[in-house]
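A.B. asks: next input, structure requested:
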Amino acid sequence: MSTLEQSAFRGNDRLTLGMVMGVLTFWLFAQSVLNIVPAIQQSLAIPLPSLNLAISLTTLFSGCFIVVAGGIADKLGRVRMTYAGFALSIVGCLCIIFAQSMPLFALGRVLQGLSGACIMPATLSLIKTSYEGKDRQRALSFWSVGSWGGSGLCSLAGGAVATWLGWRWIFIFSIVAALIGMLLIRGTPESKAEPGERQPFDFSGLIAFVMALVTLNLVITKGGTFGWLSPVTLGLAAICLFSAALFFRIEIIKKQHGFIDFSLFRNKAYSGAVLSNFLLNAVAGTLMIASVYVQRHRDFTAFQAGMLTIGYLIAVLAMIRVGEKLLQKAGARKPMLWGTRLGAVGVMMMTFTFLPDSSYVVAVLAGYVLLGLGLGCYATPSTDTAIANAPADKIGVASGIYKMASSLGGAFGVAISASVYAALLPQGGSVAATAGLLVNVAFCLLSMAAVVLMVPRK
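C.D. replies: Below you'll find the predicted structure:
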């Protein structure tokens, strides 16, 4: 497509739906495993610490490479990168469908993470370049429906499919969704950043960054298995610290040529949106802990555990458009604060594991509704704050960093919550679940603090 065709193109509902399907292939299908841990563990005979590691690989690798993919999308084309994400999703799903043991299952999870790394920043950049004004905010709302709503639908849909068809069917449906998304975005003019001076890619910084995050994740998820003071754990911790120090040294030396452009963080509003987004996405651990607890210690099926989240799904989908209207009337700060507060109260209600079954079900249902209202209220104002405060020539990288925060927040939130749960499991399922959920309450409160300190009132 010519530059004229690209600049004249205006996004339509077909493109919006195609991008939503792309987001769903990650948040809905890749993350649905949070509700089917017992079924996968029984089917593949993977120890719980190893399964927790495999589950976190998707969001971990998405977070590691999402900024790189955003930069590549700016240079090679955002539509082309979205297609690449769909293709990786299909291959990753096939690996998981045919997996009989840990290696192929883990490979599929890694590929799904790379798929998300391609799709997330590329589609956000397409929204920036293909829509304007209220149309952009509307497209962002529907994009958020796929993202935040997908995270809500994953437990419900994943539990139902796993209970009635078998957990592998989740990933068959994911392949179908990816194919539909590819058809919907077909014919969209390619979108690229204006060509500039070609810079060498920061491979050394990327390698140090990945090493730091992977070893940190291993320490969190496997430290209890290895022994917290064992040579293996201490060695991994040392590699993590060395890699992190090396990464910051490389990025300071390279400055503008690093794969993470730290100059973006000079904008306080952008920094606040990214940090609060990281912390609020860490609350993804709630979905896993609450689901595993009721299945293992209250004898719920995966479908019944998923049904507990139906209020979350409805609330987050309904509230996202409300969050858009609040953004237009009150600015971003207020709805972001309301969202984090509601999330904290909602997760706190799920910590009441001392209640009998019927009362606890009511508490969890109400907690999920409040969590959904909070996330829905937060989603569009936070995303709009991030991309509206990014320079036009760096929107792909800026979007990538924002979504990196989402993915890494989810990865480490799940890993930390699961590790706390596993560590305290000998003390009883209720104690372990309460502690794991309290970790997520803390994430909500820290996210609220980031908004208070960094996002401007106007």
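
A.B. asks: going by C-alpha atoms from here, please, whenever you check contacts or count neighbours.
C.D. replies: Fine.

A.B. asks: touching, residue 201 and residue 256? I think so.
C.D. replies: No. The criterion here is Cα atoms under 8 Å, and residue 201 misses it with residue 256 at 11.2 Å.

A.B. asks: who's in contact with the residue nearest to residue 265 when sequence neighbours are not counted?
C.D. replies: Once flanking residues are discounted, residue 265 sits nearest to residue 271: 5.2 Å by Cα to Cα, 6 or more residues apart in numbering. Contacts were defined as Cα atoms under 8 Å, 6 or more residues apart in numbering; by that measure residue 271 touches 264, 265, 386, 454.

A.B. asks: helix/strand/coil for the second one?
C.D. replies: Here residue 265 takes the helix state, with states given by DSSP: H, G, I helix; E, B strand; the rest coil.

A.B. asks: quick check: the gap between it and residue 339.
C.D. replies: Distance, residue 265 to residue 339, using Cα to Cα, to the nearest Å: 23 Å.

A.B. asks: which one of these two has more residues nearby?
C.D. replies: residue 339 (26 against 14; other Cα atoms under 10 Å).

A.B. asks: now that one: which helix or strand?
C.D. replies: If you go by DSSP states H and E, residue 339 is part of helix 333-350.

A.B. asks: can you check residue 138 too?
C.D. replies: Judged by DSSP H and E, residue 138 forms part of helix 133-144.

A.B. asks: which elements pack onto that helix?
C.D. replies: helix 13-24, helix 102-130, helix 310-330, helix 357-388 (3 or more Cα pairs under 8 Å, 6 or more residues apart in numbering; DSSP states H and E).

A.B. asks: tell me which of those helices is the most buried.
C.D. replies: helix 102-130 (a mean of 26; mean count of other Cα atoms under 10 Å).

A.B. asks: what's it packed up against?
C.D. replies: helix 13-24, helix 48-76, helix 78-97, helix 133-144, helix 395-424.

A.B. asks: next SSE after the last one?
C.D. replies: To tie it back to what came earlier, the one meant is helix 395-424. helix 429-454.

A.B. asks: quick one: that following helix to chain centroid distance?
C.D. replies: 17 Å (Cα atoms, centre = their mean, to the nearest Å).

A.B. asks: please provide the structure for the following sequence as well, for comparison with the first:
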Amino acid sequence: MVFLDGTVVNVALPTIGRDLGAGIDGLQWTISGYLLTLASLILLGGSLGDRFGRRRVFVIGVVWFATASLICGLAPNLPTLIGARVLQGVGGALLTPGSLAIIQATFVSEDRGKAIGAWSGLGGIATAIGPLLGGYLVQAVSWRLIFLINLPPAALVAWVALRHVPESRDPEASGEIDVPGALLAVVGLGGTTFALIEAPTEGFASPRILLATALGLVALVGFAIVEGRARQPMLPLSLFASRPFTGTNLVTFTVYGALGGMLFLLVLQLQQVVGYSPVQAGLTTLPITVLLLVMSPPAGQLAQRIGPRIPLTVGPLLAAAGMALMARIGRGSSYLVDVLPAVLVFGIGLGLTVAPLTATVMASVEERHAGVASAVNNAVARAASLVAVALLPVLAGLSGDAYLDPNVFTAGYRVGVLLAAGLAAAGGVIGWVTLRDPKVGRYSSG
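C.D. replies: Alright, predicted model coming up:
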């Protein structure tokens, strides 16, 4: 549900914008409000699961997420929708790290690679299928259904978790909660995100923008200081002493930042410029879904056998090549000539990347830190998407109602998607430089 909701909204953005009277900054907030709390609090969610029980926190998160989805689906105006999306991110922060940590604690080591590969593949598929599902629901019924559809699976997931999932926790964790760290993370990411999204409208020299920037940066510095001194930090900085853990999270930041920024721009380009319907725009990403389904489990096993260096170098570089090809998409583009080749190359690259990325992060720490490690990696991925969705339109010169003018938006789209390609390529370089050990299994020793 969380991965799906990260992208299912994208294809509905033009319709939401018309229905609720939103400019491009309103569309950015519809995505970023969710990512803001998800990225800020997912670290806390991992810590809470390790200390108070992963299944318990997971179920609470599922119920919270479903309740916020209901509010989103009934939202009468844009501020209500954005506020509900913020609440939805809180639920996602509680349930996401617990899901992977439960797998890490439940499966024996020989089966973890396949299990994590399946988890990563399903998460990647949910991310990729989101535009397709969203397009169908928007065109056939209403954009509100993309939120309301979360309610039945949430009820099923909560029931299955309570009935069949064993409880697990970190036996060495205390009951203390890192409230200062959580607050500083929210203020830090919130302030910088507000500045990035609103600066094109208010002006970069606006007192509100300068205040938000300063507040955000000071909070982020304070977060690093607090986490370094806290007895029970939600982000143990000692984890970054592991070279593969640090390197893999850097790859995560670049790849998921590129993915988030690209999806935000692509669905707008396909609908507003190329003239696709919501369903057609969603169908465009279907090959990515198929490739992730087929490639993720074997890619996870491959990384266990030969190490993650090659997959996490080749995968991001192929994804970058696919994004660069997407820059050709414009008015009059042919699906078979201009769109499909780009999507296929990107999908192959993403399929090589997702499972090895997750498996390497989890193998680089002790099992008792599984919840926190999972949370860190998820926080990095969501923060990267948050920053990319806020920053790429600014760098591309897109603001206000630019998405309603095909010529203006196309020029900005091409700049933005090429910047995303460069970001993904940087991930491939980082993977080659930082991940030198031949086996994932050795990473637990640093």
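
A.B. asks: coming back round to it: between the helices and strands packed on helix 102-130 of structure 1, which one is closest to residue 196 of structure 1.
C.D. replies: helix 48-76 (9.4 Å; Cα to Cα).

A.B. asks: in that closest one, what's buried?
C.D. replies: Of the residues in helix 48-76 of structure 1, 48-75 count as buried by neighbour count, 16 or more other Cα atoms under 10 Å.

A.B. asks: how about stretch 220-232 of structure 2?
C.D. replies: 220, 222, 223, 226, 227, 232.

A.B. asks: pull the residues that contact that stretch.
C.D. replies: 174, 176-178, 180-181, 184-185, 187-189, 233-237.

A.B. asks: which one of the residues you listed is nearest residue 328 of structure 2?
C.D. replies: residue 189 (32.9 Å).

A.B. asks: which element, helix or strand, includes that closest one?
C.D. replies: For residue 189 of structure 2, the host element (DSSP H and E) is helix 179-202.

A.B. asks: which elements pack onto that helix?
C.D. replies: helix 24-52, helix 207-229, helix 370-395.

A.B. asks: of the ones you listed, which approaches residue 320 of structure 2 most closely?
C.D. replies: Ranking those by proximity to residue 320 of structure 2 (Cα to Cα) places helix 370-395 first, at 14.9 Å.

A.B. asks: that closest one vs helix 24-52, what angle?
C.D. replies: 170 degrees (axes from the mean of the first three to the mean of the last three Cα atoms, to 10 degrees).

A.B. asks: now helix 370-395 of structure 2 on structure 1. Mean distance?
C.D. replies: Compared with structure 1 after fitting, helix 370-395 of structure 2 has a mean deviation of 1.6 Å; criterion: mean Cα distance after the TM-score superposition for structure 1.

A.B. asks: I'd guessed residue 347 of structure 1 sits against residue 286; true?
C.D. replies: Yes. With contact defined as Cα under 8 Å, residue 347 of structure 1 reaches residue 286; the gap is 7.2 Å.

A.B. asks: now for those two: what residues contact both?
C.D. replies: Counting by Cα under 8 Å, 6+ apart, the residues touching both residue 347 of structure 1 and residue 286 are 437, 440.

A.B. asks: picking that back up, and the residue nearest to residue 265 of structure 1, what element?
C.D. replies: Going by DSSP H and E, residue 271 of structure 1 is in helix 268-281.

A.B. asks: what does residue 4 of structure 2 give?
C.D. replies: helix 2-8.

A.B. asks: mind checking how far that helix is from the chain centre?
C.D. replies: Distance, centroid of helix 2-8 of structure 2 to centroid of chain: 8 Å (Cα atoms, centre = their mean).

A.B. asks: from the contact counts, what lies against the very next helix or strand once past that helix?
C.D. replies: Counting by DSSP H and E, the next helix or strand C-terminal to helix 2-8 of structure 2 is helix 13-20. Contact here means 3+ Cα pairs under 8 Å, 6+ apart; on that basis helix 13-20 of structure 2 packs against helix 24-52.

A.B. asks: average offset of the helix it packs on relative to structure 1?
C.D. replies: Compared with structure 1, helix 24-52 of structure 2 is 1.1 Å away on average (mean Cα distance after the TM-score superposition for structure 1).

A.B. asks: what's the angle from that helix to helix 78-106?
C.D. replies: 30 degrees.

A.B. asks: what residues in structure 1 pair up with helix 24-52 of structure 2?
C.D. replies: Under TM-score structural alignment, the match for helix 24-52 of structure 2 in structure 1 covers residues 48-76.

A.B. asks: any idea how far the matching stretch is from the chain center?
C.D. replies: With Cα atoms, centre = their mean, you get 9 Å for stretch 48-76 of structure 1.

A.B. asks: just stretch 321-333 of structure 2 next, same as before
C.D. replies: 23 Å.

A.B. asks: and for stretch 312-323 of structure 2?
C.D. replies: With Cα atoms, centre = their mean, you get 17 Å for stretch 312-323 of structure 2.

A.B. asks: superpose on structure 1 and give me the mean offset of it.
C.D. replies: Overall, stretch 312-323 of structure 2 averages 0.8 Å from its counterpart (mean Cα distance after the TM-score superposition for structure 1).

A.B. asks: next, the contact list for residue 387 of structure 2, please.
C.D. replies: Contacts of residue 387 of structure 2 (Cα under 8 Å, 6+ apart): 193, 257.
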